[in-house]
Each structure stands twice: as structure tokens, then as C-alpha cells.
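A.B. asks: sharing a sequence plus its predicted fold:
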Amino acid sequence: MNPAYPFSAVVGLADLKLALVLNAVSSRVGGVLVRGEKGTAKSTIVRALAAQLPRVAVVAGCRFHCDPGAPDPGCPDGPHETTAAGGADAAGALRAASLVELPVGASEDRLVGSLDLERALTEGVKAFEPGLLAAAHRGVLYVDEVNLLHDHLVDLLLDAAALGVCYVERETVSVRHAARFLLVGTMNPEEGELRPQLLDRFGLTVEVRATREPDERAEVVRRRFAFDADPEGFAARWAAEEAVLAARIARARAALGSVRLPDSRLRQITAVCAGFEVDGLRADLVTAHAAVAHAAWQGRDVVTREDVRVAARLALPHRRRRDPFDAPGLDERLLDELLDQTEPAAPDDPDNPESPEDPESPGDPDDSGGSGGSGGSDGSGAGDGAPAAPESAPEGAPDGAPDGAPDGAPKGGAEGAPDGAAGPSEGSGTGTGSGTGSGDRPQDVAAAGAPFRVPVLKVAGVGAGVAGRRSSGRGRHGRTIGARVPTGAGPAGIDLPATLLAAAPHQLRRGRRGPGLVLRRDDLREPVREGREGNLVLFVVDASGSMGARRRMTAVKTAVLSLLLDAYQRRDKIGLVVFRGAGATVALPPTSSVEAGAARLRALPTGGRTPLAEGLATAAEVLRVERLRDPDRRPLLVVVTDGRATSGGDVTRAAAALAGVTSVVVDCESGPVRLGMAQALALRLGARVLPLESLGDLVRDRRKAG
């Protein structure tokens, strides 16, 4: 097997390196969530870290990797005898820290383990098959694309990470085992965000972007070529730096228990968390643990202001979100103000043993690169490589390097655009390109108001799509409404009563000779569950001149933004088609990133003719392609228009292509005299009609109700 790419050889990614190292030093920090665009070496550096973790002693033959010096008293493979800690003997062996990767398509049984029901029923034993959480104990659990993992799996994962214990409950049999690991999740925000509750469960977060510096990018490619050509030789050239890093992590771990957190620094941490108005107290705990870990990493025995600042920069950005459409970020000027306000008055106070300059620090962190970057880079290195020079590798991670972009600045991609504004690329990506023919004079971009609650829109019938919170669906979750013979490679859980009833009539013929039942695979029955599924909500928005009055378009954008928020809360995919001028464009292909949809909507200009038929035809094509990609996800079409069609093809024919699609027409027609064109369109589509002005009145605004 080829060696992993060396951690020290990764170009840039300073903040990410530091966050990973702090978690390697202290498991109490709570893991790392890595947010960034594709191709920024997120996976490479996580795999590289595992190779630098100290080797661990394990009980020989224990499937749960118990420590011989302090075995888990509840280990299913126990009880184990306690032996001398810190080494290997007849009862234990040394092995490398494990790196376990959780695939997006993993099942609950694969994650937490499963029970052998046949042995449990026939022999009366708890025959337990460990899952990935057991394999990751005392190592690293890596979840790529964690935002695409199903919510209930993320809940199980984070509960185990927080408690250090995995609980498995299956058909009246209960098993628990230790599950302490370094949790690392990576995600591309363009593919959808995590819920704020789940974001909060990650200790630290780092935003990474590829450097725009040509020389650094060239070094990334150069090192990757060298590694691919000769992995062993490349790893050997970085072996000295890797050994220094591993030794420093081991020293910091050993010193962690002796690091003191003065009460003045603890009050400073809590004041900073309160100043940023973060919810709950997890931020205070994580920041304190991270500050202690950073002090140990720097060789200090007392936490200083710089340790607090570094910890806050990594622990607070993802806890600052006040709206699901907000991008994580931290105002570093406010952070420094809060630190200044809470700085102990007397520099010579024994609770404030600050040193003017940390000899191990590479310099003033405010002079270092951007988030995940190094030196003066605006980004974080990228691809598969690392620090600009070998000697700058592990020690070179700037302690407390500021986030690369100021608070509120775009982080790259549509979701980073500030409210009510758009960058140059977004202006061209909103579907206006097809509407620049003669007579098209786009108006100024109208701002959207605060979103409000909207009525629940559902797809009729019962589907079989991914679990969500909108329409009725059958799958692995929900209330049990029956049982059936397993239809897949394995049962989606076991319906115990139905399994027993299927086996009971055959016991005499099978020669049963005891209290247990004689079970066979064809006796197994899986439950049929009915719950909720997520849908594809495709918005078709009229941005033509007939919608161009600023006040009216503001109302339209606010309504659509409210529907987007509803889609976010119900775990839907969303897409956005815009028609105006000479045609229609897909402003946002179907995606789980509702934030991207909100950014494109806010930047949407208006003006020109009204090619309604083209908008419907484009929507039909989007749904056709998406049906091929994800046949189980049912669509919900939301057409926002006044129903006018001043150019383009035949609306009736275009509407016929959408037959069978559950549709809603949001009628934007206003004024004392109404032509009812949107209602006529709804008849062609077989759609429900919702007047624009009624959306905010059907359900009282949550903010006003509070």
C-alpha cells in the first residue's frame, strides 16, 4: 500500500492544519468541520493527519480497541484485565491510530453496528457485529461530504462523539461500547448546508479556498506530480518534518493536563462568546478546551490572550449564524475589541502571565495568510499539497491566522454573496443573459424583505424518495404501518413480531428441540414505514418588465425567499428558472444549497418582455433531466408570475409538457382590475393558486407571533 501524502508537504491550509492539530492534542475540542470549494485538499490533509498520531496500545483480540491500561468496563468483548498503561505486553499490542471513513451512503447498522437476530433468538446471546464507530475508537473518523449524510446519521455520529459512547438498541437487546475519536467532516457549501443545530456540534470550523497565487498553485502541482511518480521516495524526503510533527503532538498531549486556565482567561472566553451572542454554552466549553490545547501545542503551561484569540477564531464562526442563509463568519475587529475590554488590568497579575512574544510563534498572526492560507495568500493552498517549504511545515502553521475574508464578505460561490448585492459573476448568472435583446432595459435590483412563514405545500400521494419533512413517503424512517419480505440485499431493519409469526408455523417441521425458535433467512420480515420525504422544489420566476415595479418585485422576492426558507427547513432540493427578455435560463440547477438559491434570487434584476412559454419549457427540461438522475425524488413546481405572456411560444403546449407535476402558481397580479391570467395558467397546469399578498397572511409571521 502506498504511503499517505505527508501532512507537512501540504501547501498552505494553515488554519486547517492548526485546527486538526488542536484536536489531535485534545479530544475534548470536539472535532473539525472543513468547509470549502472542491479540489482544496480537504481529504488529503485529513488522511495525512492520521499517520502523524501517536501509536496506541490495544487489548489483543478486542474488536473495540480497548486500552490495556484503562479498558472499557462495559466492552462487549470484555471484561479485560488492567495492565500497565503506555506500552504493549502479553495482553496488548501497539498499532497505528485508525482512520475510518464513513461513506455518504452508509446505513445506520453500518455506522453503529448490528445484531445477529438469528443467534439472539435461537441461542439467547447478544451477538453484536461492531460498526464504524467501534473501528474509529481512539483514532480518526472522517466523513467526507458530511452535509450530504442523512440527518439521523449525523445525529447518531455527533451524539457518540460528544458522549464518547455508542449505544445500540435493537429488538430488546442493548449494547454499549466506548467510541472516542477525532471527528473530521468536510463539505462543499455549494451542495447544501448543515442544520445550525448540527453545525454547533462540531468543535471547530475552517473555511478553505484555493490560493490565487500562481507560484503557490504551481508548487501544489509540482509536489503532487512528485508524489504520484514515487510515493515512497516523496514520503522519505518529508520524513524528518513528519517525525518532528508527531513528536510535538505527543509532547503537547503529555503536557495538556498541566496547562492552567486562569479564571481571568475563563472570564475573557465567556465574555467573548456572550459578545458574539452565540446560543448555548457549547461555544464557551469548546473555546476553553481549544485555548488549553493551543497553549500545550505552543509549549506554554498557562493560557494566554493569544490562545484565547486563536480558539475563538476557530470555534465561533459557525455559531454566529442568525439566519439559515447566513454564511459562517467572524468579525475579527469585534473579537479584538472584546479581548481588549476584558484584558486583565495588571500585566504582572499572577493570573495573567503573558509573554510579549512567543518564541515559537511565527510572527504576528494578523500578518499571516487568509483562512486556511499561508503567508500572504488569500486562500489555503489547495489541491494535494502544503507549506511553501519543508521547514515551515508543522511549526509553520500561523497561530491564530485571521479568516481570509472580513465579516460579511463573500466566501466564494453564490452562497457567499451579501444580502441585497451581487458580485459581477452573479449578475451574469441569474438568467439575464438571454434577455438582453432590443427593448430590454433591466431595472435596478430590488431588495428582498425579511422572510415569513408560508403555508405547507405538499406533493400528492406517497413517494419513496429520500427522507425529509415535506410530503408523505415510505422508507427507513417513520411510523410502522406493516411488514414485508426484504426487497433489497439485506433487510431495512427487522420487524420482530412479523418475523416470529412467519417462523412459527414451521417449527415442528424444522425439528425444534428447545426454547428457541429455528429461524431461516426467508422468515425475516422488514418493517414498512411511512414518514416524510424531501422533494425537488423548482421555482420558475417571472422577472420581466410586467413584474418590474420595485415595490412589487420586492414582495415577489420576499415571498420566494420565504418559500426557500421553508424548503431549507424541510430538507428539499431546490432549483431556480428565470424567464425574461428573449428566453429563460436555469439560474440555479437543482441543488441542496438553498443558500445559493437565496443569493441568486437577491441579485435578480427585472425588465424586458415576458416569455412565459420558454420558462415553462425550461422547467420541463430541468425536471426531465433530474428525473433521470434521481427518479425517486418527486418534484413540486412553483411558478411565480402574473400570467402575462408578451413573447415566446405557445403557453398551452408548454404547460402540457408539465402534466402530472404537482404545481403551485403564485399569482402576482395586482391592481383594482385583474385579468385572471395567472388563474388561467393554473388551470392549464392543474395547479393550486396562491395570491402573492396572501402568502404572509395565511400563517402569521413567526417573528410577530413571538
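C.D. replies: Nice, thanks for sending it over. Numbers count the residues shown, from 1 in each chain.

A.B. asks: from now on I want contacts and neighbour counts done on CA atoms only, so please keep to that.
C.D. replies: Will do.

A.B. asks: where do the helices sit along the stretch 601-706 of the chain?
C.D. replies: 612-629, 651-656, 677-685, 695-698, 702-705 (DSSP state H, counting those that start in this stretch).

A.B. asks: would you format those as CSV with mean neighbour count and distance to Asp307 included?
C.D. replies: What follows is the helices of the stretch 601-706 of the chain, written out as CSV (neighbours: other C-alpha atoms under 10 Å; distance: least, C-alpha to C-alpha, whole Å):
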stretch, mean neighbour count, distance to Asp307
helix 612-629, 19, 48
helix 651-656, 17, 61
helix 677-685, 19, 60
helix 695-698, 16, 47
helix 702-705, 9, 38
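
A.B. asks: ok, which of those helices comes nearest Ser355?
C.D. replies: helix 702-705 (48.0 Å; C-alpha to C-alpha).

A.B. asks: Thr44: how many residues sit nearby?
C.D. replies: Other residues lying near Thr44 total 19 when counted by other C-alpha atoms under 10 Å.

A.B. asks: can I assume it sits in a helix?
C.D. replies: Yes: under DSSP: H, G, I helix; E, B strand; the rest coil, Thr44 sits within a helix.

A.B. asks: closest to Leu338 out of the helices of the stretch 601-706 of the chain?
C.D. replies: Here helix 702-705 is closest among the helices of the stretch 601-706 of the chain (C-alpha to C-alpha), at 29.3 Å.

A.B. asks: please enumerate the strands of the stretch 151-300 of the chain.
C.D. replies: 165-170, 173-178, 182-187, 204-208 (DSSP state E, counting those that start in this stretch).

A.B. asks: list of residues touching the shortest one?
C.D. replies: In this structure, residues lying in contact with strand 204-208 by C-alpha atoms under 8 Å, 6 or more residues apart in numbering are 13, 15-16, 19, 29-37, 40, 286, 314-318, 371-373, 379-380, 403.

A.B. asks: quick check: the gap between the closest residue to Glu360 other than its chain neighbours and Arg63.
C.D. replies: Once flanking residues are discounted, Glu360 sits nearest to Gln298: 6.6 Å by C-alpha to C-alpha, 6 or more residues apart in numbering. Per C-alpha to C-alpha, to the nearest Å, Gln298 is found 36 Å from Arg63.

A.B. asks: for Ala393, same thing?
C.D. replies: For Ala393, the distance to Arg63 (C-alpha to C-alpha) stands at 35 Å.

A.B. asks: so for the two, which sits in the more crowded spot?
C.D. replies: Ala393 (24 against 16).

A.B. asks: okay, now the closest residue in space to Met547 that isn't next to it in sequence: neighbour count?
C.D. replies: Computed as C-alpha to C-alpha, 6+ apart, the closest residue to Met547 that is not its neighbour in sequence is Met553, at 6.1 Å. If you count neighbours by other C-alpha under 10 Å, Met553 ends up with 23.

A.B. asks: right, and Met553 touches Gly545 too?
C.D. replies: No: using C-alpha atoms under 8 Å, Met553 is not in contact with Gly545; the gap is 10.2 Å.

A.B. asks: which of the helices of the stretch 601-706 of the chain sits closest to Thr270?
C.D. replies: Of the helices of the stretch 601-706 of the chain, nearest to Thr270 by C-alpha to C-alpha is helix 702-705, at 28.1 Å.

A.B. asks: check it against this one:
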Amino acid sequence: MTTYPFSAVLGMEDMRLALLLNAVSPAIGGVLVRGEKGTAKSTAVRALAALLPPVRRVAGCRFGCDPAEPDPACPDGPHPTAATAEIRPARLVELPVGAAEDRVVGSLDLEKALGEGVRAFEPGLLAAAHRGVLYVDEVNLLHDHLVDLLLDAAAMGRSHVEREGVSVSHAARFLLVGTMNPEEGELRPQLLDRFGLTVEVGASRDPEVRVEVVRRRLAADADPAGFAARWADADAEIAGQVAAARRRLAGVRLPDAALRQIAEVCAAFDVDGMRADIVTARTALAHAAWHGRDRVTIDDVRVAARLALPHRSRRDPFDTPGLDEKRLDEALQRAQDAHPDDPDDDGPDDSGPNDSGPNGGGPGGGGPNGGGGPQDHATSEGEPVDHSGSGPAGPSAADGDAGPTDGPSGTDDARSTDDRGGHAQHGGREAPDGGDADPRRGRDGGADAQPVAVPRGGLTARLLTAPGVGDGVPGRRSRARTGRGRTTGARVPNGRVGALHLPATVRAAAPHQASRGRLTGPLRLRPDDVREAVREGREGNLVLFVVDASGSMGARQRMTAVKDAVLALLTDAYQRRDKVAVIAFRGADARTLLPATSSVLAASTRLTELPTGGRTPLAEGLLAAADLLRVERLRDPLRRPLVLVVTDGRATAGTRPLDRAAGAAAVLAATGAPCVVVDCETGPVRLNLARRLATQLHAPHHPLAALTHPPARDAGLPVAA
């Protein structure tokens, strides 16, 4: 299959520059590309594979050891000093979001273990990606247990496997590249911080650019080989420029003035830890090397900060990503004003060769066609597409490849200690916060407690869980049988074996050894002896908010308190990797403001803009909830729902509204979905209508204040009535 040429991708200067700088200096730590659907994110990243220089490895080594510096702990080693070397293309390994853990880190070779009685390790995707690129499409949808594995490998540059009697450690240094659509949910904060750089891409609104994009795509589809051949010289030139920048990198100097600018910028944007400073410095060095300079200038620092800080300066999951350019310039100016006589601080360097990049085009690089390509525009593009009649006219300064990474991906001396949403972590694992005074950080509350969430309103959400044990997708809310967690038993596998339970397998086979004729030697096993482990962890739920937006809720600023409380619950849902949906009822009917989605940012926006007023169609709200649950059960049958009905219990719309509400409550209760009634009634005189609704739904009843009380140790609130 012919890959779409990287140099033919039109626009997206920031993304190409970020990929290019990582190709020059893999120690930067990778790239996260955020953007709307259909913007050629995946196509551009996959096109890198054709630009990666070949890799020398020890002949026959499954873990890609460098002959010059073989890994002394390589499972295929030890390798001799004069080991035979072979050359293979550098790899771009794709990690599917639904991959099994065994496929990612490797596992016990069951065929050899059961057939030959020997322990053998079968490498996974992390071993295949060593010294190459590990690409995760839709990285925000990656299951948490796989995120943990990536965090460990990114932090240490090694993959450690301890399972089924196998203990293996091998090098896993790779350039991590992820793409995501923010509409489908945000990325887990620990993994977000591990990406060195982040860029936002979007489709161009220029009709001429869109025409050229479509023209190129159609040309590539009609004649893939011919189209690739027309752009081969441009791709080769980009690879040569990257190689030259790599050679210059070691000689680039980072003066004290530039270091102070980096520190001033990172402090101005209130980033956590020191990783931001380190990544910004490495990016500035790479940018200077790419432009042929022998020292870092203020322009290099500015570009590096624009790429390295946007995802680290967010203080809340509902904040819009981005960097305030005015604050950036002010911080750089403060650093200059503080040391006006610094000999290294003389502004942009105009003396270095190729100051506008190897092909010209300014600090950010030109378009993919240099200065003479077909209809080149310095804008973001919609879908990488091609032109049947237009060949390359030279690559831009912002086009490049990501070569093999010989240094750990994202490995710094500093480690992130803030999850930005209430999770403290160290080396990719959550840990008790230890009483940090920062109110954004939660506290660990024992075996079942989770760190609490602190939204913009300053309120914290109590943990609500669905009763029982589910089989849903991995998450952090309710108990579930998952591929990770504590082992609770063993069972006969139904289909492919998950995690092998060795003691149970041996116990099942032991009584039959005499009848199978075993006197000595390995245990004689049969397929029906195999038992797999049953593990219990946490799952994500569908949290459905059914919000009363009628006039009674709008009275006496009650709706403001409700919105603050629901924002706290939304923040909690974001941290626990839930899907969310929002239904509001007011006037004469109920509206689904947001269908089930992983984007709590969208839910927050819809809730903030929610108008109030009119009568209270409680029955319509409950029936709309039952209908949404029915549809979602068909779409996502394993994800258990949790319904939060936020109301004062009044029903004033239609004839016999309370009777109709009681009938609607019976319909919602018949779905079997666990519900919680959040009572918003205030004042000295209470009608207790919400409590009656809770009885009809067979649901617990909690006052609004009980859900947002910020306890130091939160054991959660019950959901089962």
C-alpha cells in the first residue's frame, strides 16, 4: 500500500513544525495533534514513515538493539561486542485504542508454555516501536490501563513486564505521536503532560486551499504510485534537512538570557512542575538547529513556548486550550528588562545561515511546496489531498520527518505531580496527595475512594457509583470485571484466553496426570485445563443529567447553585472517564441538550448556556431520559447508566401533572437504570416532592448540598435505595 507523501500535505504549519522539531530532537517527547474530524491528522502522521532514516540493529534481535550500544538487559541478549548488524526501515507502529494489554507489552507464549513446558516471552507493540514512532489515533479514547503502560514506558524508556511467571524488561524508547478529536472527550491529564508539544489543526476556510486539497487527494487515489513518485524528491530533501539539523543540534548554545526567558514564560503561565521548562528548552534548541543558528534566540523561545505550553497551562478541564500571545510577549519582555545588559540578550539573531529556514519561509516554515508549489497557502487544510497534474516544487521549512528516537521519549529529570483535575501522580501512577494545600488537588480516600474534583466554582463532587459489579469499559467510577485490577477468582475461558490463572490451571490439570501417562517431565495439559483470571477494577458509566430548568428553579438564584453543583459533577465525570448526556425540561417539553458523549467540555458549555423559566414538565423529562437510555443500550450495551435527576420535584405542566409524573417515573424505573434524585428545594417550607419522586424511582434522595460537600476523605454516596 502506497503512503500519501508527507510533502504533499497542504497547510497545517504548526503540526508539521512540531513533528519536524521532534524529528530533529526526539528528546522533546512527542506531539499531540488536536483537531476536528477530516483534517488529515492521521494521514500526515502516517506519512512520516516514508521519511524515517533506516535503523541499524543487532541481527535477529526482536527488540531492535543498537549494535553500537546493545541493551545489556535485552531478553534476546547478551549480544556479543562485535554483533552482526542489519539494517531495517524505521517503524511507525500504530497502537489501536482497543488493543489488549498483552498485545501492547507482550506476554507469556502460551503455546510454548503449555506445549513445551518452558517460559518464553512474546514481544508486544512497545518492543516493535523501540527507536521508531508509536502512533495512537484517537488517543483520548485509549483505555486507562493502556494509558498506564504508556506512562511507564514514556517515563523510564523501558517496558517492564511482570505477569504469568514472566519477568522481562526491555528498552522502549519511541517518539509518541497522538491524534484526537476534542469533541469525543479530553485526554487523561497524566498522559497529556507526557506529550512534549501540542498543536491545534482545523480545515481551511479558503476555497482555493480546499480545491487544491481535493485535487491532490483524487490524484493520489487514481494513481498512488505515480503520485508518490512525483513527490519523492521533495520528501528526500526534507529528510536531508532533518539530518543536517540533527548534526547541528549538539553545537547549538542555550545562553543564560534564553534560559531566563524560558523560566519567566513558564512561571507567567503558572505551569506545574519543571517538565514545561525542560521541554521548552529542548524545543528552542531544535528550532535553532533547524534554522541553522548556533545559539537560541528569543524567536526560538517564542515558537517553543507556543508549542510546549498550551496543554500545560490549562487549570481546569473546561478551559479552552491555547496560549495568550499577549501574556507570552509580556513575559519575554520582562525577562529582557530584568537583564538589559546581558551580552547574550541581543534579540533575534540575523547572522546565522538560513535564518528563515532551509527553504526560507520564516520562523514557522513555509508551505509544503516551498515557494513554487501548486496553489500553496499558509493555512490549515481540510484533508490531505493531491493534484494529479502538480508535482512537488520543493519542501517547506515546516515539513519533515520524525526519525528514530534513540533517547527516551519524554524522559525528564522532573516528574509531574499534578493531574490538573484532582489526581496526584508520580511516574504515571496515582498517589495520595499528602495534604497539598492547593485546592485543585484531591486527597486519596482509601480503597474505594477517589480523589475529589474541584471545578471552577470551587465545589467538589462526592463519588456516586452504580450498584453491583458490571462488565463495562475501563474507567474510574463503579465496580466492574475488567482486564486489570485485583484478582478475585478463576473461570473457564469463553473464547480467547485473557489473563492466565496459573494456579487454577495447574489445579485443574493435576488430577489427570496419571491417566495421561505422566511420570516425569513437564505437566501434561489440555485446552480444557486452562483457567483465566477474574479481575475486578473500575468502569466508566453513562452519567445522564436530567435537569429541571423551569421557573421554580430560576427563583432566588437557585439555578446558579444548581449549575455550580452540576459543573462539579461534570468535572468528576471527566476525571472518571464517563460518558455524559444532558436533558433539560422546562415550559411544555424536554430537550436533549447533549446526546451521550465523552466530551464533558461540550456538556459544560450547554449547561452554562441553559435558559430557565416556564412551567415544570417533569413527566416529559423522565420519559426523555427513559428513551435516551433505550437508545444508548443498543449503541453501548456494556456501559451501565447512572441517572441524576436534578429537581425540586414540582410538576406543573399539563393536566394532572403529578399523576403523569408518577407514571413517567414508573417507566424510567422499569429500565433498571440506577437513579439519584438531587433535591433542589430550599426555604423554610418544604413540600418534599423530590423525596416522593425518589420513592417512585426506587432511588436514593440527596439534598443538593450533600453532593458538593468537600470532605477530606470521600467514601462516596450510595446509589442503591
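C.D. replies: Good, I have the coordinates. A quick note: this is a predicted structure, and the numbers were derived from the prediction, not measured.

A.B. asks: got a TM-score for the pair?
C.D. replies: Superposed pair, TM-score by TM-score structural alignment, normalised by the length of the first structure: 0.85. Supporting alignment: 641 aligned residues with a C-alpha RMSD of 2.8 Å.

A.B. asks: the aligned partner of Ala85 of the second structure in the first structure: what's it in contact with?
C.D. replies: Aligned counterpart of Ala85 of the second structure in the first structure: Gly92 (TM-score structural alignment). Listed by C-alpha under 8 Å, 6+ apart, the contact partners of Gly92 of the first structure are Ala57, Val58, Val59, Ala60, Pro68.

A.B. asks: so the fourth one touches Ala93, yeah?
C.D. replies: Yes: A contact is recorded between Ala60 of the first structure and Ala93 when judged using C-alpha under 8 Å, the distance being 6.1 Å.

A.B. asks: just tell me what Asn140 of the second structure corresponds to in the first structure.
C.D. replies: Aligned partner of Asn140 of the second structure by TM-score structural alignment: Asn147.

A.B. asks: what kind of secondary structure is its match in?
C.D. replies: Three-state assignment for Asn147 of the first structure (three-state DSSP): helix.

A.B. asks: ok, now how distant is the residue nearest to it when sequence neighbours are not counted from Ala655 of the first structure?
C.D. replies: Computed as C-alpha to C-alpha, 6+ apart, the closest residue to Asn147 of the first structure that is not its neighbour in sequence is Leu194, at 5.3 Å. If you measure Leu194 of the first structure against Ala655 of the first structure using C-alpha to C-alpha, the figure is 35 Å.

A.B. asks: then Leu683 of the first structure?
C.D. replies: Leu683 of the first structure sits 10 Å away from Ala655 of the first structure, taking C-alpha to C-alpha as the criterion.

A.B. asks: before we move on, what about Asp155 of the first structure?
C.D. replies: From Asp155 of the first structure to Ala655 of the first structure the distance is 42 Å (C-alpha to C-alpha).

A.B. asks: now Leu256 of the first structure
C.D. replies: Distance, Leu256 of the first structure to Ala655 of the first structure, by C-alpha to C-alpha: 67 Å.

A.B. asks: one more: Ser544 of the first structure?
C.D. replies: From Ser544 of the first structure across to Ala655 of the first structure, the span is 19 Å (C-alpha to C-alpha).

A.B. asks: cool, Thr662 of the first structure as well?
C.D. replies: From Thr662 of the first structure to Ala655 of the first structure the distance is 12 Å (C-alpha to C-alpha).

A.B. asks: residues contacting Val530 of the second structure?
C.D. replies: Residues in contact with Val530 of the second structure (C-alpha under 8 Å, 6+ apart) are Val492, Pro493, Leu500, His501, Ala504, Thr505, Ala508.

A.B. asks: aligned to the fifth one, what sits in the first structure?
C.D. replies: Okay, so that is Ala504 of the second structure. That one, Ala504 of the second structure, aligns with Ala498 by TM-score structural alignment.

A.B. asks: Gly613 of the second structure now?
C.D. replies: Structural alignment (TM-score structural alignment) places Gly613 of the second structure against Gly607 in the first structure.

A.B. asks: just the contacts of strand 204-208 of the first structure: which are in helices?
C.D. replies: Under the assignment DSSP state H, the contacts of strand 204-208 of the first structure contribute Asp15, Leu16, Ala19, Val286, Leu314, Ala315 to helices.

A.B. asks: can you put the residues you listed in a markdown table and add distance to Phe579 of the first structure and neighbour count?
C.D. replies: Formatted as a markdown table, these follow (distance: C-alpha to C-alpha, whole Å; neighbours: other C-alpha atoms under 10 Å):
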| residue | distance to Phe579 of the first structure | neighbour count |
| --- | --- | --- |
| Asp15 | 42 | 31 |
| Leu16 | 42 | 28 |
| Ala19 | 45 | 30 |
| Val286 | 47 | 25 |
| Leu314 | 42 | 29 |
| Ala315 | 42 | 32 |
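
A.B. asks: which of those lies closest to Val518 of the first structure?
C.D. replies: Val286 (51.6 Å).

A.B. asks: from Ala312 of the first structure, how far out is the closest one?
C.D. replies: Distance from Val286 of the first structure to Ala312 of the first structure, by C-alpha to C-alpha: 9 Å.

A.B. asks: likewise Ala93 of the first structure?
C.D. replies: From Ala93 of the first structure to Ala312 of the first structure the distance is 39 Å (C-alpha to C-alpha).

A.B. asks: neighbour count winner among the two?
C.D. replies: Between Ala93 of the first structure and Ala312, Ala312 has the larger neighbour count (other C-alpha under 10 Å), namely 26 against 17.

A.B. asks: ok, now which ones touch the more buried one?
C.D. replies: By C-alpha under 8 Å, 6+ apart, the residues touching Ala312 of the first structure are Ile269, Val272, Thr287.

A.B. asks: map the last one onto the second structure.
C.D. replies: Thr287 of the first structure maps onto Thr280 in the second structure, with residues paired by TM-score structural alignment.

A.B. asks: ok, now the first one?
C.D. replies: For Ile269 of the first structure, the aligned position in the second structure is Ile262, judged by TM-score structural alignment.

A.B. asks: tell me the contacts of its match?
C.D. replies: Counted by C-alpha under 8 Å, 6+ apart, Ile262 of the second structure has contacts Asp277, Thr280, Ala281, Val301, Ala305.

A.B. asks: could you dump those to JSON lines with distance to Ser478 of the second structure?
C.D. replies: What follows is the contacts of Ile262 of the second structure, written out as JSON lines (distance: C-alpha to C-alpha, whole Å):
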{"residue": "Asp277", "distance to Ser478 of the second structure": "38"}
{"residue": "Thr280", "distance to Ser478 of the second structure": "39"}
{"residue": "Ala281", "distance to Ser478 of the second structure": "42"}
{"residue": "Val301", "distance to Ser478 of the second structure": "45"}
{"residue": "Ala305", "distance to Ser478 of the second structure": "39"}
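
A.B. asks: show me those that map onto helices.
C.D. replies: Those of these lying in helices (DSSP H): Asp277, Thr280, Ala281, Val301, Ala305.

A.B. asks: good, we can wrap up now.
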